[in-house]
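>>> Fold the following and give me the result.
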Amino acid sequence: MPRLVVVSNRVADPRKTAAGGLAVALGEALNATGGLWFGWSGNIVERNEAGTQAQPHIQRAGDVTLATVDLTQEDHDAYYLGYSNGVLWPVFHYRLDLADFDAGYIGGYRRVNRLFAQQLLPLLRPDDLIWVHDYHLIPLAEELRALGCRQRIGFFLHIPLPPPLIMAAIPAHEWLIRALFAYDLVGLQSQTDLAHFARYVYTEAQAEQAADDRFSAFGRELRVQAIPIGIDVDEFAMLTEGREAQETLATMREQYAKRRLLVGVDRLDYSKGLPQRLRAMRSLLQRYPGNCNSATLIQIASPSRETVGAYNDLRRQLEGLCGSINGNYGELDWMPIRYIHRTVARKRLPGLYRASRVALVTPLRDGMNLVAKEFIAAQDPADPGVLVLSRFAGAAEQLRDALLVNPYDSDGTADAIQHALHMPLEERQARHQRLLANIREYDVHWWQRRFLEALQQ
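Down below sits the predicted model:
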């Protein structure tokens, strides 16, 4: 197999379990090919220390080479905070009201993608396979092609792709889609995303379908497939048996011996539907009073982009809702919601998942959502918990045996939670067996192989 070159906004050491997500997914192929992982260092430097002539920082992580570049404050603010997370993130999650279209961030976004291309090009070999990740780097292939790069380049979008009319709200939206046609392969999380892409290129770019998964537009041909990302089920099962997870499981069972636990684990982000989830809990207590002094939701909301105003507003809203619900329904020895605004160690999460009767994974929109799959992997097959899953998460296309809900419907979600809390053991076992079979078949190794095989064809 040719050497794999991975490009993403941030770089992680694939040897470290705590790196999670992308590092676990790509570590196998990177190690097998003596691969290169390229991205931003995380460092902000003065302008005269950065720039296109600076050399990338190179270090080894076993058989993998890590290459990183620094950014100036101006470039970071425009490329990362501004265009990536101030325009693309809200629009791709259907939140046009939160997008900052008028700030002129696009210049910085283009400039940093050009910088990445200039710094990466000298590190490439003629037969490399290049795999670019996520919305921060949509135009990277076009910048590489302009410098003469002829290697095969694939792109995977980890977040959802919006419908054409929402996409068209972005100034220069055609430029973004045109840039995708510089890739050889684009991978999307779901069939819904693939349908949105097809509708866009047909209506906005007058594309022609050259084959089942090939589109011709802008004088180029592009292959696009839905290749949903998974988790390493065996790795997560091993974490579940680890010391930290077992300690957490024992603590939860001791402290909540007379309670039924529900769990939510999310970044603090407006796409995750956290206020709606808390309102569903309030509806559960109103509609089904038997849950009072019995059911407890542990909601972990890890800090995220705390310098952005929308996130501070969300945090205040959540704190207000938690205070109101706990104040109205709590007892001296019981609170319906335990809200935790910090990151919980990944090694402890499986214990929390296994101790919980129900997981609430109810984003308003999500590309995939791997918490849903991790919850399934952590369960005891003899006495599994129940997954309540938003139909607007990409995972819902695969995990049809979860209880699918509309997170905007508080009463409907409350009804599903009540069903989950009282689901008979036999039904829980049957649903879990089918869900576990699905995440095993379509795990992270399948995702990696499927994408790279398609890229090499």
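>>> From here on, just use CA atoms for contacts and neighbour counts.
Fine.
>>> Check what contacts stretch 167-186 and list those residues.
Among residues not part of stretch 167-186, those counted as contacts by C-alpha atoms under 8 Å, 6 or more residues apart in numbering are 87, 91-92, 96, 101, 138-139, 141-142, 145, 152-157, 204-205, 217-218, 220-225, 454-455.
>>> And stretch 153-162, by the same measure?
The set of residues external to stretch 153-162 that reach it, using C-alpha under 8 Å, 6+ apart, is 91-94, 129-135, 138, 141, 183-189, 193, 196-197, 365-368, 394, 455.
>>> related to what we said a few turns ago, can you flag which of the contacts of stretch 167-186 belong to helices?
Filtering the contacts of stretch 167-186 for membership in helices, criterion DSSP state H, returns Val91, Phe92, Ala141, Glu142, Arg145, Glu204, Ala205, Ala454, Leu455.
>>> and this one, so I can compare the two:
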Amino acid sequence: MRLVVVSNRVSAPDREGKIGVGGLAVALRAALRERGGIWFGWSGRVAAAPAEHPQIVQRGKVGYAVVDIAPIDRDEYYLGFANRALWPNMHYRLGLTQFSRAEFSGYMRVNRRFALALAAIIQPDDLVWVHDYHLIPFAAELRRLGITNRIGYFHHIPWPPIDVFGALPGSDDLLAALKAYDLVGVQTERDAGNLARSFAETPGGTPDAAPRIIALPIGIDTAAFRIAAQRAESNSVVARTMSELGARRLVIGVDRLDYSKGIVERLESFERFMISNPDRRGNVMLLQISPPSRSEVLEYEQLGRQTDETLGRINSTLGDPSWMPIRFVKRAYTHAVLAGLFRNAAVGLVTPMRDGMNLVAKEYVAAQRPDDPGVLVLSRFAGAAAQMREALIVNPFDKFEVAEAISTALLMPKDERIARWRVLFDGLCRQDIGWWTQSFVDALTGSANAAAPPFLSPGVSRTETIA
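Got it, this is the predicted structure:
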């Protein structure tokens, strides 16, 4: 049985087989290599007259099938409905949600075009696994073309309550489209409950009409990341950073520059920590790494300016010629560099306002030294908080609470740090990326290896959890 993975963006590998190192790329590359299959999606390129059929690059047992899109498709499907409507809505940000019927039409049109392109190369026994909010209607479009294969969908970002999601025009159409999937996976029990209730409470909806829903938190390649952190001790960027830091203790945050990540609030929380602990001035530094994201969207441009203003105010007010409290870097680093920086950070500050999972939290823990680990400070609104209870769980909207957690983390005795880390690390090893991938595939195929029995939440039907 061949696996066909579908995601919004696909980077075909070079001749050495190297592809992107993002969490999704790492997760799915292993599954495809083991089973053989196709990875299908947008090439990332915009063309005036994109070809109807996908371009396929074969690398071993895996074919990378990509399609270009037209400028209007990029504006309406990607920058428009996906990122100006769905993304803020699903992160509970109704005030930032912008709906346009033209953009919704473009979103549906591109999903239809993608389905046509995949239908031309799909085989009768292929297992199709679709990923994330860009492609909610994808299975429905395949079904209209007569495709009867088993099709699963995994939603990587939060699924909000029906009172939030239902405020989005077109939400009923999207829920109807989800019913074309044989299995829908989400990150947490909360997301699963929200989605199941959305089906039940939508006008004309009933639980029996809902697809099978499974809560399955995504993991990381724990062993590989730990090895990368160990090897990164000699990395030139890591070595230079730690040399410049000297005896100061490092607090680290790593996020895309996105309003869901709470970066401005995090800077202000660190400011509150420094104000409340004047003896720490000059002895602790926050390194925030935030590569720009979706700069063509107005809200992200505004966030960039707000971040710069906040950073400038804090550093000019609290810093001195020999020390700045916050070093802010707007560029991406390799996993090797990040692993080394995580390993040397006394505190991992992961405080999104809302997040489907947040793999940075897991990577920080995986990178730590077993005999002298750092402490994870984690937002209660990140999906990872449901698994990582031994972290210091905080409300990212409360700057005083986050500031107090930073202080607690820096003062925590080594034996307590080790005890917390061991529980967290053991969990990452048990539920790593291989476990996540195999568990979803087993659930989609109905394999006897499926990892958990059905789970029913109060008032929620046809929902499962694997944990």
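>>> Any chance you could compute the TM-score here?
In this superposition the chains share a TM-score of 0.94, using TM-score structural alignment, normalised by the length of structure 1; 443 aligned residues with a C-alpha RMSD of 1.4 Å.
>>> hmm, back to that, report the buried members of the ones in helices among the contacts of stretch 167-186 of structure 1.
Buried subset of these (neighbour count, 16 or more other C-alpha atoms under 10 Å): Val91, Phe92, Ala141, Glu142, Ala454, Leu455.
>>> picking that back up, closest one to Ile229 of structure 1 out of the ones in helices among the contacts of stretch 167-186 of structure 1, please.
Ala454 (14.7 Å; C-alpha to C-alpha).
>>> what does the closest one align to in structure 2?
For Ala454 of structure 1, the equivalent position in structure 2 is taken to be Ala443, counting by TM-score structural alignment.
>>> distance of its match from Ala386 of structure 2?
Taken as C-alpha to C-alpha, to the nearest Å, the spacing of Ala443 of structure 2 relative to Ala386 of structure 2 amounts to 21 Å.
>>> now Gln55 of structure 2
The span separating Gln55 of structure 2 from Ala386 of structure 2 equals 41 Å under the rule C-alpha to C-alpha.
>>> Repeat that for Met412 of structure 2.
Remark: distance between Met412 of structure 2 and Ala386 of structure 2 (C-alpha to C-alpha) = 22 Å.
>>> How about the contacts made by the counterpart of Gly20 of structure 1 in structure 2?
With TM-score structural alignment defining the correspondence, Gly20 of structure 1 maps onto Gly22 in structure 2. Contacts for Gly22 of structure 2 (C-alpha under 8 Å, 6+ apart) come out as none.
>>> For Met412 and Ala386 of structure 2, indicate the residue with more neighbours.
The residue with more neighbours, out of Met412 of structure 2 and Ala386 and counting by other C-alpha atoms under 10 Å, is Ala386; that gives 16 against 13.
>>> ok, and the closest non-adjacent residue to the more buried one?
The shortest distance from Ala386 of structure 2 to any non-neighbouring residue, by C-alpha to C-alpha, 6 or more residues apart in numbering, is to Thr188 (7.5 Å).
>>> what about the counterpart of that neighbour in structure 1, how many neighbours?
Structural correspondence for Thr188 of structure 2 with respect to structure 1 (TM-score structural alignment): Ser190. Burial of Ser190 of structure 1, expressed as a neighbour count using other C-alpha under 10 Å, amounts to 24.
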